[in-house]
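A.B. asks: This is the structure alone, sequence omitted:
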């Protein structure tokens, strides 16, 4: 067996194995515990490929401990190799498609994350869920108050002091039912509890951003805070997997869609492909830079302020997020520090390694 494709599920692993010529050697299903016992008998260095899904990184780490070469393939790269088409999607055909995709010479694979990296990502996922719950809680409070004629601005800073006053003892018997006041008190306590949990997450993320070398390097870029730096370090893992800064920006979904043909380019909205969480963090960070760009004199602020005047807020915001993504790729692949006034040399004008290894630093 030279290459194995595995379709993962909770209770069954479907296997499709081929030899060096690509001929099928084995096609069968295993229970998870029996699969690892079977995999232990594979030759050292055998390629075992899986789709990226829940538990895939854990399985990949287990296979690496057995001396095998575990590879993770994004699901949208696998679908074109299912020759039977959408109407014949099953575990056996999926495993066959995974095996075929893993054998392509230009296939891009997802780096296997360590347990520590996934633990930090768990904090990010918890924080993201808590933010959504806090927003839902605040909206629930505002909706209930609106039913009684009390309308507040969307900014929580205006709602919180008023809510404490409405639910206070001195407001009893002054127009609002006592039962409503008790409901609002419960919701206020839930809001405060969510804030405590969010503060805990922010503390852990900030600690990781201080300790991780890649995150510390990313923190030097304007618009990249501890949250973004930490998420980039554990979400991307290896920036060298991207051949260029443009490919990294395309992976994040920050480049326009194309419908080009016959030499005529047609560009549309950004693709929004890739990691939605990382893209959102970059855009939020770019928003803070754009808001203060008029008062700053560095190259990036001058550029984005002029761009905003020319094309508007939204396009300038996405352009700055894309620029920051390219800068991050250049810094984290070269090991250099961010320099606000740096001007890079285009690769086609110089044959030096330095000029070709930093194509994105012109964004600085």
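C.D. replies: Thanks, I have the structure now. Here the structure is a predicted model, which means the values were calculated and not measured.

A.B. asks: When you work out contacts or count neighbours from here on, use the C-alpha atoms and nothing else.
C.D. replies: OK.

A.B. asks: what about the strands in the stretch 201-350 of the chain?
C.D. replies: Shown for the stretch 201-350 of the chain, the strands assigned by DSSP state E, counting those that start in this stretch span residues 256-258, 267-270.

A.B. asks: Reformat those strands as TSV; add distance to residue 176.
C.D. replies: Converted to TSV, those look like this (distance: least, CA to CA, whole Å):
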stretch	distance to residue 176
strand 256-258	52
strand 267-270	49
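
A.B. asks: so what secondary structure elements neighbour the longest helix along the chain?
C.D. replies: Criterion DSSP state H: the longest helix present in the chain is helix 178-211. On a contact count with 3 or more CA pairs under 8 Å, 6 or more residues apart in numbering; DSSP states H and E, helix 178-211 meets helix 115-146, helix 156-166, helix 213-218, helix 226-236.

A.B. asks: put this beside the first:
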């Protein structure tokens, strides 16, 4: 039997599909595996390259299969899709993974450790609770508006919204409605307490981490943004340059060019949406401060004079992303540009 060079593994919950090929790409097998059979199957194989699509369980299987002596490559799903021929089947997906991982221009996703996954889970859990709290506040606002009780929008005005509620027993609100409003208020307070506990944990970790402290020196990057960058980008060196990093975040223009005609559209919004959002929010904070108090940055001042505010925010977020990449790959600390130093 010819030697197995690559195995494309289509992941699933219970039934997996494995496609094996030799060095020339000829199919050697394409078989189904039950979940309990996966590790024993790869344990019997000689060391080879195993490819799989990036998904929720890919890091777990990459660590388990890699521990058996195989080289594991995790490929972005959108890069595997073009190699799928005809209909959608597990067998076709496994073949597509085998073909895609042989392309040298397709970059694989770095395998995360269990600790790195736990760090991202902390941030995703916080995002989940924040989204739940926003839904609860919107529900409370909508129900109260039905009885003519309103307050300014935003979580910062939640106290004013609660203060607008009349005393219990007030005839203007039926008892059943008041009971439901109290339940929603209790849920919002519980979610707020959970978010604060997670924020305290993130802040405590940030104080002990040197990389996070260096990133926080950049204007527009706080504890949450720096912690998210460290969790989601464990190996910034996998990006060739700062532009590659900002393009991965979706902060560079979309290209629609042909021949000598160069057309650039809005930002691509590809990559990690959470990091892009945090960098944009931080940039908006810097711009709001610059509009209120002024700025000594000539670059920022000129950009604000000739471009819309949100476009400037994207440009500043792009610039901060490049600075982040430089600090994480080349070391050193952030220094305020000479033009911003107080004379």
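C.D. replies: Perfect, I can see it now. The model shown is predicted, which means the values in this text are computed figures rather than measured ones.

A.B. asks: quick one: TM-score?
C.D. replies: The TM-score (TM-score structural alignment, normalised by the length of the second structure) is 0.93; 335 aligned residues with a CA RMSD of 1.7 Å.

A.B. asks: residues in the second structure aligned with the longest helix of the first structure?
C.D. replies: Helix 178-211 of the first structure corresponds to residues 175-208 in the second structure, going by TM-score structural alignment.

A.B. asks: and that stretch, how far from the first structure on average?
C.D. replies: Comparison of stretch 175-208 of the second structure with the first structure after fitting gives an average deviation of 1.5 Å (mean CA distance after the TM-score superposition for the first structure).

A.B. asks: Give me the buried positions along that stretch.
C.D. replies: 178, 181, 184-185, 187-188, 191-192, 194-195, 198-199, 202, 206 (16 or more other CA atoms under 10 Å).

A.B. asks: Verify the stated contact: residue 52 of the first structure with residue 77.
C.D. replies: No - using CA atoms under 8 Å, residue 52 of the first structure makes no contact with residue 77, being 10.5 Å away.

A.B. asks: Which one of those two is surrounded by more residues?
C.D. replies: Higher neighbour count among residue 52 of the first structure and residue 77: residue 52, with 19 against 16, using other CA atoms under 10 Å.

A.B. asks: Please pull up the equivalent of that one in the second structure.
C.D. replies: In the second structure, residue 52 of the first structure lines up with residue 54, judged by TM-score structural alignment.

A.B. asks: do the same with residue 246 of the first structure
C.D. replies: Under the alignment (TM-score structural alignment), residue 246 of the first structure maps onto residue 243.

A.B. asks: Tell me how many other residues surround its match.
C.D. replies: Residue 243 of the second structure: 17 surrounding residues under other CA under 10 Å.

A.B. asks: And the match of residue 52 of the first structure, how far from residue 75 of the second structure?
C.D. replies: As judged by CA to CA, to the nearest Å, residue 54 of the second structure and residue 75 of the second structure stand 6 Å apart.

A.B. asks: And residue 267 of the second structure, by the same measure?
C.D. replies: Applying CA to CA to residue 267 of the second structure and residue 75 of the second structure gives a distance of 23 Å.

A.B. asks: Neighbour count: these two, which is higher?
C.D. replies: Between residue 267 of the second structure and residue 75, counted using other CA under 10 Å, residue 75 has the larger neighbour count: 22 against 16.

A.B. asks: what residues are up against that one?
C.D. replies: The contact partners of residue 75 of the second structure, taken as CA atoms under 8 Å, 6 or more residues apart in numbering, are 51, 52, 53, 54, 97, 101, 106, 107, 108, 109.

A.B. asks: filter the residues you listed to the buried ones?
C.D. replies: Buried residues within the contacts of residue 75 of the second structure, counting neighbours by 16+ other CA under 10 Å: 51, 52, 53, 54, 97, 101, 108.

A.B. asks: Format the buried residues of stretch 175-208 of the second structure as TSV; extra columns: distance to residue 70 of the second structure.
C.D. replies: Putting those into TSV (distance: CA to CA, whole Å) gives the following:
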residue	distance to residue 70 of the second structure
178	61
181	57
184	52
185	53
187	48
188	48
191	43
192	45
194	41
195	40
198	37
199	39
202	35
206	35
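
A.B. asks: of these, closest to residue 161 of the second structure?
C.D. replies: Nearest to residue 161 of the second structure out of these is residue 185 (CA to CA; 9.8 Å).

A.B. asks: Would you check that the match of residue 52 of the first structure makes contact with residue 72?
C.D. replies: No - counting by CA under 8 Å, residue 54 of the second structure does not reach residue 72; the two are 11.6 Å apart.

A.B. asks: Against residue 8 of the second structure, how distant is the counterpart of residue 332 of the first structure in the second structure?
C.D. replies: The alignment partner of residue 332 of the first structure in the second structure, by TM-score structural alignment, is residue 328. Distance of residue 328 of the second structure to residue 8 of the second structure, given as CA to CA: 33 Å.

A.B. asks: Which one's more surrounded, these two?
C.D. replies: residue 8 (27 against 20).

A.B. asks: Could you check which residue of the first structure pairs with that one?
C.D. replies: By TM-score structural alignment, residue 8 of the second structure lines up with residue 5 in the first structure.

A.B. asks: contacting residues around that match?
C.D. replies: By CA under 8 Å, 6+ apart, the contact list for residue 5 of the first structure reads 15-17, 48-50, 95-100, 102.

A.B. asks: tell me which element the residue nearest to it when sequence neighbours are not counted is part of?
C.D. replies: The shortest distance from residue 5 of the first structure to any non-neighbouring residue, by CA to CA, 6 or more residues apart in numbering, is to residue 99 (4.0 Å). Element membership for residue 99 of the first structure (DSSP states H and E) is helix 91-102.

A.B. asks: which other helices and strands contact that helix?
C.D. replies: If contacts are counted by 3+ CA pairs under 8 Å, 6+ apart, helix 91-102 of the first structure sits against strand 3-7, strand 13-18, strand 47-51, strand 69-73, helix 75-78.

A.B. asks: neighbouring contacts of that helix?
C.D. replies: Against helix 91-102 of the first structure from outside (CA under 8 Å, 6+ apart): 3-7, 14-18, 27-28, 49-51, 71, 73, 77-79, 81-84, 107.

A.B. asks: Likewise for stretch 161-181 of the second structure?
C.D. replies: 140, 141, 143, 144, 147, 149, 150, 151, 152, 185.

A.B. asks: right, and the first one touches residue 184 too?
C.D. replies: Yes - between residue 140 of the second structure and residue 184 there is a contact under CA under 8 Å: 6.5 Å.
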